[in-house]
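Chemist: Just a sequence and a predicted model for now, questions to come.
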Amino acid sequence: MGASEQAGTEMSFLEHLEQLRWHLIRATAAILIGGTVAFLAKSIIFDVILFGPRDVNFPTFRILCNISKAIGLDQAFCLDEIPYTLQSRKVAGQFSAHMWTSITAGLIVAFPYVIYEFWKFISPGLYENERKNAGGFIWISSLLFFMGVLFGYYVVTPLSLNFLGSYQVSADVMNEFDLDSYIGIVRASVLASGVIFELPIVIYFLTKIGLVTPDFLRKYRKISLVVVLILSAIITPPDIASQIIVAIPVLILYEISIIISKRVIKNQLKKEKAAKAKR
């Protein structure tokens, strides 16, 4: 029996919808506030953050350059110039990019509060001890999301832009990308990585409701490896090095998810034994 039922305050379907509506309104308001701040900080959002991976001195490029020198590849991964330019060919192109980028930034900044509103919506159906874990859930899910965002920004984005920006089918074709296309690559890389890094949280809930077990995860580990490689191929350029770089943290998260699933099952068994002992 959930918390709301125990307290004798079980809500109707329409009341649940009303609650959900207000949670969505508050979450949306937080995103819009974050987006407004990002909109006003245009120079930081675009010149420093968004266009950062276009700089040859971007940290990722410097690290790859130093690694290539250390292992004897000389200047193999060192950039002298960015092999593409950006352009905006639509009348409202730059303003539209400014708006949508601000909203995306607002979503990223407001993510902990969005998760908080999500938790507030589902918490009435949970037990008291589960509701006490709200702080830990919000903190861990936010930490994983931000780790994924940083990984997408510092690893996936520069690798993708460098590969796609330098790729040519002919020397007669110049790489002059539309601003929307460039921003789309950055946004997809960052948000996709943020979502993928939530894997342990997803596995936790799937285990709680009985859809996943540690044995299931171990049994299909090889299939999961294939899925991870496919995901890596989707969000990275089609070169083996980039796919491996992206696949490694995802595989680590998968192994962590197995440990989490095992712990959830163990706690559930303890609760069942304790309940039987009280009878």
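Modeler: Sure, I can see it.
Chemist: all contacts plus neighbour counts: C-alpha atoms, from now on.
Modeler: Noted.
Chemist: for this protein, which helix is longest?
Modeler: If you go by DSSP state H, the chain has its longest helix at helix 240-278.
Chemist: Run the chain-centre distance for that one.
Modeler: Relative to the centre of its chain, helix 240-278 is centred 19 Å away, using Cα atoms, centre = their mean, to the nearest Å.
Chemist: Just list what it packs against, helices and strands only.
Modeler: If you count contacts as 3 or more Cα pairs under 8 Å, 6 or more residues apart in numbering; DSSP states H and E, helix 240-278 packs onto helix 199-208, helix 214-219, helix 221-235.
Chemist: Tell me which of those lies nearest to residue 268.
Modeler: The closest of those to residue 268 is helix 199-208. By Cα to Cα, the value is 8.5 Å.
Chemist: Now do the closest one: distance to the chain's middle.
Modeler: In terms of Cα atoms, centre = their mean, the centre of helix 199-208 is set 15 Å apart from its chain centre.
Chemist: try this one side by side with the last:
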Amino acid sequence: MSTFDTRTDRDSGEASEGDQTFVSHLAELRDRIIRAGASVIFAFIALVYWSPDIFRLLARPLMENLPSGGKMIVTDVTGSFFVPMKVTMAVAFVVALPVVLYQVWAFVAPGLYRNEKRLVVPLVGSSYLLFLCGMAFAYFVVFPAIFRVMAHYNAPLGAEMTTDIENYLGFVLTMFIAFGVTFEVPIIVVLLVRMGALTVEKLRKIRPYIAVCAFVVAAVVTPPDVFSQLMLALPLIVLYEAGILAAWLFVRNDASASDDGPPAS
């Protein structure tokens, strides 16, 4: 057999192994997606019986702050059925999110270094907890305050405050996502420092710009009143400062670990 034939056989063998590896990765990705989706569906099936109660729980901040005679309405024929189903599906996704994140982790873990694996697990766990904290802050603090202010604005106009359940669902989901992402700011700051994109000193220097951006984001996301904007902008600024502190501690611990090397022989 000639040298050319030998090289050709070797190249074709490497290409075949590469194709098999790619196909196996696709198969594993498919299995991970199916398991993640199945966890969400299972959680939805377990919660669907209580979907009206879940929607009433979601609507409680509004209902408790509506003036006398205020109520929620349904403007779509199927809204009274599908809106509680959507709420239940969203809750099911949040409940099943640890399983979904684990499937993502199991797929990418073989390609990570050991130190990256040690970092990802607490990072994902803290991200999930911070997102839940952001949602809880929106539900227990922000929603009652916003609805109370909105009801106060309607009173001098003599307008009856009625809200369509579909519009209400869109509003609360937007707020949940906004505050959930806002509470992820410390994680984002630590990651930026960890990857070397920014330093702690640079983060401190851009504080004024972050404060301006916080109020801009709050003005876009929240209702058009100063109080609601403060409810989002101030936590964002505080969480940014918490991220700087966490990044500073992280850098200091890394420096200490690098200095404490094995003693010279």
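Modeler: Received it, and whenever you're ready, just let me know what you need. All values reported here derive from a predicted model rather than from experimental measurement.
Chemist: Mind checking the TM-score on these two?
Modeler: Laid over one another, the chains give 0.77 as their TM-score (TM-score structural alignment, normalised by the length of the second structure), with 245 aligned residues with a Cα RMSD of 3.2 Å.
Chemist: just to revisit the earlier point, out of the helices and strands packed on helix 240-278 of the first structure, nearest to residue 247 of the first structure?
Modeler: Closest of those to residue 247 of the first structure is helix 221-235, at 5.9 Å (criterion: Cα to Cα).
Chemist: Would you mind getting the average deviation of that closest one from the second structure?
Modeler: Compared with the second structure after fitting, helix 221-235 of the first structure deviates on average by 1.6 Å (mean Cα distance after the TM-score superposition for the first structure).
Chemist: Could you point out the residues of the second structure onto which that helix aligns?
Modeler: Helix 221-235 of the first structure lines up with residues 207-221 of the second structure when matched by TM-score structural alignment.
Chemist: picking up where we left off before, same list, the helices and strands packed on helix 240-278 of the first structure, but as a markdown table with mean neighbour count please.
Modeler: Conversion of those to a markdown table gives the following (neighbours: other Cα atoms under 10 Å):
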| stretch | mean neighbour count |
| --- | --- |
| helix 199-208 | 18 |
| helix 214-219 | 14 |
| helix 221-235 | 16 |
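Chemist: and these as CSV, adding distance to residue 98 of the first structure?
Modeler: Shown next, in CSV, are those (distance: least, Cα to Cα, whole Å):
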stretch, distance to residue 98 of the first structure
helix 199-208, 31
helix 214-219, 42
helix 221-235, 23
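Chemist: of all those helices, which lies closest to residue 162 of the first structure?
Modeler: Residue 162 of the first structure lies closest, by Cα to Cα, to one member of those: helix 221-235, at 13.7 Å.
Chemist: coming back round to it: for the longest helix of the first structure, buried residues please.
Modeler: 242-244, 246-247, 250-251, 253-255, 257-258, 260-262, 264-265 (16 or more other Cα atoms under 10 Å).
Chemist: contacting residues for the counterpart of residue 262 of the first structure in the second structure?
Modeler: In the second structure, the residue paired with residue 262 of the first structure is residue 248, using TM-score structural alignment. With contact set as Cα atoms under 8 Å, 6 or more residues apart in numbering, residue 248 of the second structure has these partners: residue 200.
Chemist: Please report how far residue 248 of the second structure lies from residue 201 of the second structure.
Modeler: Distance, residue 248 of the second structure to residue 201 of the second structure, using Cα to Cα, to the nearest Å: 9 Å.
Chemist: Then residue 19 of the second structure?
Modeler: 47 Å.
Chemist: can you check residue 148 of the second structure too?
Modeler: 41 Å.
Chemist: same check, this time on residue 90 of the second structure
Modeler: On the measure of Cα to Cα, residue 90 of the second structure and residue 201 of the second structure end up 39 Å apart.
Chemist: again, but for residue 112 of the second structure
Modeler: 29 Å.
Chemist: Look at the equivalent of residue 105 of the second structure over in the first structure and say how many residues are nearby.
Modeler: Structural alignment places residue 105 of the second structure opposite residue 119 in the first structure (criterion: TM-score structural alignment). By other Cα atoms under 10 Å, the residues close to residue 119 of the first structure number 17.
Chemist: I'd like the secondary structure assignment at residue 119 of the first structure, please.
Modeler: When classified by DSSP: H, G, I helix; E, B strand; the rest coil, residue 119 of the first structure comes out as helix.
Chemist: Now it: closest residue in space, sequence neighbours ignored.
Modeler: Using Cα to Cα, 6 or more residues apart in numbering and skipping residues adjacent in sequence, the residue nearest residue 119 of the first structure is residue 134, 7.1 Å away.
Chemist: That neighbour against residue 117, yeah?
Modeler: No: contact criterion Cα atoms under 8 Å: residue 134 of the first structure and residue 117 do not qualify, at 10.8 Å.
Chemist: I am finished for the moment; much appreciated.
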